[in-house]
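K.L.:
please find the sequence and the predicted model below.
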Amino acid sequence: NDFSENATTLMDDHPKKLELIYVPNEGYNFLSAQIGGTAAEKIKTAVSEKVTETYAETMFDKVSKLADGVKQASDGAGKL
């Protein structure tokens, strides 16, 4: 699963699910694995928030461009 590649599909008709996989090596050091698990959750939350923010900004930009296009069409129709 390629997180970066799938992230580019957010605006597609059929976006792919974003998935980060964290696999701790608990046999190496249990405490490190526990700390790493907490860090992984924080990273997951931060990435999720950033993806949502980027998606919202992109959608807002598209809606703004659409509104500009509708205004231009309205102005053009008024001139006819």
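P.N.:
Nice, thanks for sending it over.
K.L.:
drop to CA atoms for contacts and neighbour counts, all remaining ones
P.N.:
OK.
K.L.:
secondary structure element holding the residue nearest the centre of the chain?
P.N.:
Here the mean C-alpha position of the chain is nearest to the C-alpha of V51 (Cα atoms, centre = their mean), at a distance of 2.5 Å. In this structure, V51 is located in helix 30-79 according to DSSP states H and E.
K.L.:
another one to put next to it:
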Amino acid sequence: MRIRAAEEPQPGVKWIDEGGARMKFLEVDDNTIDVNCDTWASCEDELHARHLFIRWAQFACCWSQGMMASKMIN
């Protein structure tokens, strides 16, 4: 994760000024959990929005892989 205050000025970096994320977990049964993830942000243009969508999709994939790996350990 990058923090704007800790970074040197970089003209090519576009920061999200407004936005958020929410994850909801619903236990369906003893072996199944339904995960719902919502994200929102104000974007400068369509290209910026597409980039953020890809980053959030990457986060969701990494998170789900971590969850599956922890289930295999148990």
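P.N.:
Sure thing, it's come through. Nothing here was measured: the structure is a model prediction, and the numbers come from that model.
K.L.:
picking up where we left off before, now for the residue nearest to the centre of the first structure: what does it line up with in the second structure?
P.N.:
With TM-score structural alignment as the criterion, the equivalent of V51 of the first structure in the second structure is M67.
K.L.:
what's the spacing between that match and T32 of the second structure?
P.N.:
12 Å (Cα to Cα, to the nearest Å).
K.L.:
list the contacts for the residue nearest to the centre of the first structure?
P.N.:
By Cα atoms under 8 Å, 6 or more residues apart in numbering, the contact list for V51 of the first structure is empty.
K.L.:
make it 10 Å
P.N.:
V51 of the first structure is in contact with 7, 10, 18, 45, 57, counting by Cα atoms under 10 Å, 6 or more residues apart in numbering.
K.L.:
please apply the same query to D34 of the second structure.
P.N.:
24-28.
K.L.:
mind telling me what it corresponds to in the first structure?
P.N.:
By TM-score structural alignment, D34 of the second structure lines up with K17.
K.L.:
which of the three states applies to its match?
P.N.:
Secondary structure, DSSP: H, G, I helix; E, B strand; the rest coil: K17 of the first structure is coil.
K.L.:
and it, how far from G37 of the first structure?
P.N.:
Applying Cα to Cα to K17 of the first structure and G37 of the first structure gives a distance of 21 Å.
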